[in-house]
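>>> could you work out the structure for the sequence below:
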Amino acid sequence: MRILHINAGEVWSGIEQRILFIARYLKEKRVYCALAISPFSPLWKKAEKEGIKVFPLKIKSEFSLPSIFKLRKIIREEGITLLHTHRSSDHWLGFWASRGLEIMLIRTRHNLTPIPKNPFNYFLYQKATHHFIAVAEIIKRAMIEDFKIPPSKITTIHSAVDIEKFKRQKGGLREELGFPSNIPLVGTVGRIRDHKDYPLFLETARWILERNPKVRFVIVGEGPLEGYIRKLTRDFQLDNKVIFLGKREDVEKIVSDFDVFLLTSKIEGSPAVIKEAMLCGIPVVASKVGGIPEIIENGKEGVLISRRNPEDFGRAVLELLDQKEKVKKMVEKARKKVRENYSPEILGKETLEVYERLHQR
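Model prediction:
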């Protein structure tokens, strides 16, 4: 069994982290696993550093002939038996490159972004792909409903987090920002993209500040909408109340200094950032979307908000800032749940089991 992951992404996100966790686990189990990725991806250096084999593959489009021929060459020369794809572009590229070869094609669906319903995608999903992994049950159900894929062809495996890395530790964020030690911090981590709904995060911040002017807000991450969100922050007159930290390598220390983790996304799969906050012992307020309700039981391990309005999010945040005893019980349950269900070892083991079932066909 020889596995090749291909990924068109050139950013560091939950997808890239998941691939690294799987490749690391397979390396430990002495199962051949290589990556075909862009040399400009942050995943490249991280994988190389850990001794994971990487091949340069720049994916300009799913129909790029040079990319198809290069991938096909890698498959043949390395004797690849299973091709694992993660995004639509590399899914199609994997399909074209594997035609006529004895190779299994697998796709992980990481989110609920709608897939265009056309004959080409029906063929790719129903006929050409041997197996799917969904990062949440709700994604599995959507694939069954939208493309009539047999449930036996889809395995749900949630994303994992680094259990050892994300332990609550004093990070010194307040000192870095020049804030007094008693200033409440509400923060979030993630790419600044449309589906994360940062405008709602800012509206929630404004609603909270009208009731508690001491609270400060932190955004960790960068992305295509960063300029717009920074402008919106100024328009809302929140310049000194909302702090942008950009891309950081010490996320675990930053999150550990939050009093509440706030996620206002419109669409999510199985977000690792929520699990990381839970591991750090930080109470979570999040949108009730995607696979989040599979991670958090409302009121038990965090607070889920159904309606997309700043008042509901704001009230939940203020309640958590005020109810220390409730928070203490909540975060202990949350930390226990993550440790028992979302470790890299569980992700690697369950993924390897899928590979082995396919290999035995």
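>>> only C-alpha atoms from now on, for both contacts and neighbour counts.
Noted.
>>> what about the residue of the chain most remote from its centre, distance to residue 175?
For the chain, the largest distance from the centre (CA atoms, centre = their mean) belongs to residue 100, which lies 33.3 Å off. Distance of residue 100 to residue 175, computed by CA to CA, to the nearest Å: 60 Å.
>>> another one to check against the first:
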Amino acid sequence: MTGTSLHVLHTESSPSLGGQELRIVLEMEALAARGIDSVLAARPGTPIIAEARQRGLTAYEVPLRFNLDPASMWQLGRIMRRHRIDVLNAHNSKDSWCAAPVARLLGIPVIRARHIANPIRDSRSSKLIYGPLCDAVMTTGEGIKAGLVRRGIPARKIVSVPTGIRMESFISAQPGSLRQDLGIPPEAPLVGQVAVLRGDRGPDIFARAAQIAIEQGSDAWFVLVGDGPARSKVERVLAEGGHGDRIKLAGFRRDIPQVLADLRLFVLASTISEGVAQGVMQAHAASVPVIASHQIGLDEVAIADRTARCVPAKDPQALATAILDLLAQPEEAQRLASAGHALVRDGYTLEHMLNKMEALYRGLMEPA
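Sure thing, here's the model as predicted:
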């Protein structure tokens, strides 16, 4: 679908570096080959700024301190004019409220991205930012789209574009240095959660489930890969419940395909609804069996008893039981892993995502 060059501005006010932020830089990087040049505006000193610049992408530091921040709006207007921006893609609340009105004044089409599944507020401001202040809404899953429709956003305005996976990176990966780095025996079964350490991802639930599984006789080791504001909470759980020698905090790592190649099971203990989780799709691509919470959005790829074993959220005992069961049933675990791999291969690759995003951007430039 590659055509004439387009210029896209992504705005992001999140302080974290998780699946949402990594998706932005991945898209910016990959769409360049299709004639879509992108720049990023994010808060000063945030990890996404460093990540974008490390990849050779253009990134501006903009305060984005609060909605309708005059300093941020003035700076964003300068960026839009300097780069002759054709489309704005705003990914979070504060940046949307700073960037969308400026884009409207400059006649630039606006996309309001929605990456999370918790309901938007039933307020005039929400209906404004998802209504007249944008031309399209991009969600990362059908569950998020359905939630917006329930809040009165027209379905015709919403496009669902799940994050795509580079399959080849995970299919060919071999175990890396994770075990050696953390002192995990090479023969021990390893169960891991790969996600930003944030309360809604349930890292403390994972830690408690690991403690229960060990107390019930499991010989597995457990690892949390990622970093974030909930790290101290997880450390308290480990200090209070013990078994910290077999439950490891690996911190942020870039070798995720190699990490997944080392896992016997992948877990995502999310406590709230969310978009289609990138970690689950990566595990599917790597053919690692998945255990996940029952959650709207997550259930689009962690499909109960088809591509994953699903458990109630915030229930460490249920999660521990599922871990013990799948470790004891390698054939069932492999069945789930094979089905998950096929799901991603057939509908959630990077190519699928890029095709949909390019169509969305170019479609906004066509005459009404």
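>>> circling back to that earlier point, looking at this, the residue farthest from the centre of the first structure is in a strand?
No. Residue 100 of the first structure is assigned coil when assessed by DSSP: H, G, I helix; E, B strand; the rest coil, not a strand.
>>> which residue in the second structure lines up with it?
Using TM-score structural alignment, the partner of residue 100 of the first structure in the second structure is residue 105.
>>> gap between its match and residue 90 of the second structure?
Counting by CA to CA, the gap from residue 105 of the second structure to residue 90 of the second structure is 16 Å.
>>> A helix includes residue 267 of the second structure, no?
No. Using three-state DSSP, the assignment for residue 267 of the second structure is strand, not a helix.
>>> roughly how far does the counterpart of it in the first structure sit from residue 118 of the first structure?
Under the alignment (TM-score structural alignment), residue 267 of the second structure pairs with residue 262 of the first structure. Per CA to CA, residue 262 of the first structure is found 37 Å from residue 118 of the first structure.
>>> do residue 71 of the first structure as well
Taking CA to CA, one finds residue 71 of the first structure at 26 Å from residue 118 of the first structure.
>>> who has more neighbours, these two?
residue 71 (25 against 8; other CA atoms under 10 Å).
>>> what ranges does the stretch 201-350 of the second structure have for its strands?
221-225, 247-251, 265-268, 290-293, 309-311 (DSSP state E, counting those that start in this stretch).
>>> how about the ones you listed, which one is nearest residue 110 of the second structure?
Nearest of the strands of the stretch 201-350 of the second structure to residue 110 of the second structure, taken as CA to CA: strand 265-268 at 32.7 Å.
>>> now for the closest one, which elements pack on it?
strand 190-194, helix 278-285, strand 290-293 (3 or more CA pairs under 8 Å, 6 or more residues apart in numbering; DSSP states H and E).
>>> mind running it again at 7 Å?
Applying 3 or more CA pairs under 7 Å, 6 or more residues apart in numbering; DSSP states H and E, we find strand 265-268 of the second structure packed against strand 190-194, strand 290-293.
>>> tell me which of these sits nearest to residue 140 of the second structure.
Closest among these, using CA to CA: strand 290-293, at 18.0 Å.
>>> which position in the first structure pairs with residue 282 of the second structure?
Using TM-score structural alignment, residue 282 of the second structure sits opposite residue 276 in the first structure.
>>> quick one, what contacts that match?
161, 166 (CA atoms under 7 Å, 6 or more residues apart in numbering).
>>> how far away is it from residue 337 of the first structure?
For residue 276 of the first structure, the distance to residue 337 of the first structure - CA to CA - is 12 Å.
>>> next: residue 320 of the first structure.
If you go by CA to CA, the gap between residue 320 of the first structure and residue 337 of the first structure works out to 19 Å.
>>> these two - which one has more neighbours?
residue 320 (21 against 17).
>>> skip the chain neighbours and tell me the closest residue to that one.
The shortest distance from residue 320 of the first structure to any non-neighbouring residue, by CA to CA, 6 or more residues apart in numbering, is to residue 327 (6.3 Å).
>>> and for the one you found, the neighbour number?
24.
>>> map it onto the second structure.
Looks like residue 327 of the first structure aligns to residue 333 there (TM-score structural alignment).
>>> list the contacts for the residue lying closest to residue 259 of the first structure once chain neighbours are set aside?
In space, and not counting its chain neighbours, residue 259 of the first structure is closest to residue 185: 5.3 Å by CA to CA, 6+ apart. The contact partners of residue 185 of the first structure, by CA under 7 Å, 6+ apart, come to 215-217, 258-260.
>>> what's residue 185 of the first structure aligned with over in the second structure?
Under TM-score structural alignment, residue 185 of the first structure pairs with residue 190 in the second structure.
>>> how much space between that match and residue 339 of the second structure?
With CA to CA as the criterion, residue 190 of the second structure and residue 339 of the second structure are 21 Å apart.
>>> same question, residue 41 of the second structure
39 Å.
>>> re earlier: distance of the match of residue 327 of the first structure relative to residue 210 of the second structure?
In terms of CA to CA, residue 333 of the second structure sits 18 Å off from residue 210 of the second structure.
>>> can you check residue 317 of the second structure too?
9 Å.
>>> which of the two has more neighbours?
Here residue 317 of the second structure and residue 210 are compared on neighbour count by other CA under 10 Å; more neighbours surround residue 210, at 30 against 19.
>>> and the more buried one, what does it touch?
Neighbours of residue 210 of the second structure in contact, by CA under 7 Å, 6+ apart: 222, 320.
>>> counterpart of it in the first structure?
Match for residue 210 of the second structure (TM-score structural alignment): residue 205.
>>> for its match, give its distance to residue 242 of the first structure.
8 Å.
>>> what do you get for residue 181 of the first structure?
Taken as CA to CA, the span from residue 181 of the first structure to residue 242 of the first structure is 17 Å.
>>> more neighbours, these two?
The residue with more neighbours, out of residue 181 of the first structure and residue 242, is residue 242; 22 against 11, by other CA under 10 Å.
>>> hmm, the match of residue 327 of the first structure is touching residue 287, no?
No. Judged on CA atoms under 7 Å, residue 333 of the second structure makes no contact with residue 287 at a distance of 9.8 Å.
>>> quick one: end-to-end length of stretch 262-272 of the first structure, please.
13 Å.
>>> name the element the residue nearest to residue 37 of the second structure when sequence neighbours are not counted belongs to?
Excluding its sequence neighbours, the residue lying closest to residue 37 of the second structure (CA to CA, 6+ apart) is residue 7, at 4.9 Å. Here residue 7 of the second structure sits within strand 6-12, counting by DSSP states H and E.
>>> what span of the first structure is the next helix-or-strand element following that strand aligned with?
Where DSSP H and E defines the elements, the next helix or strand beyond strand 6-12 of the second structure is helix 19-31. Residues 14-26 of the first structure are where helix 19-31 of the second structure lands when matched by TM-score structural alignment.
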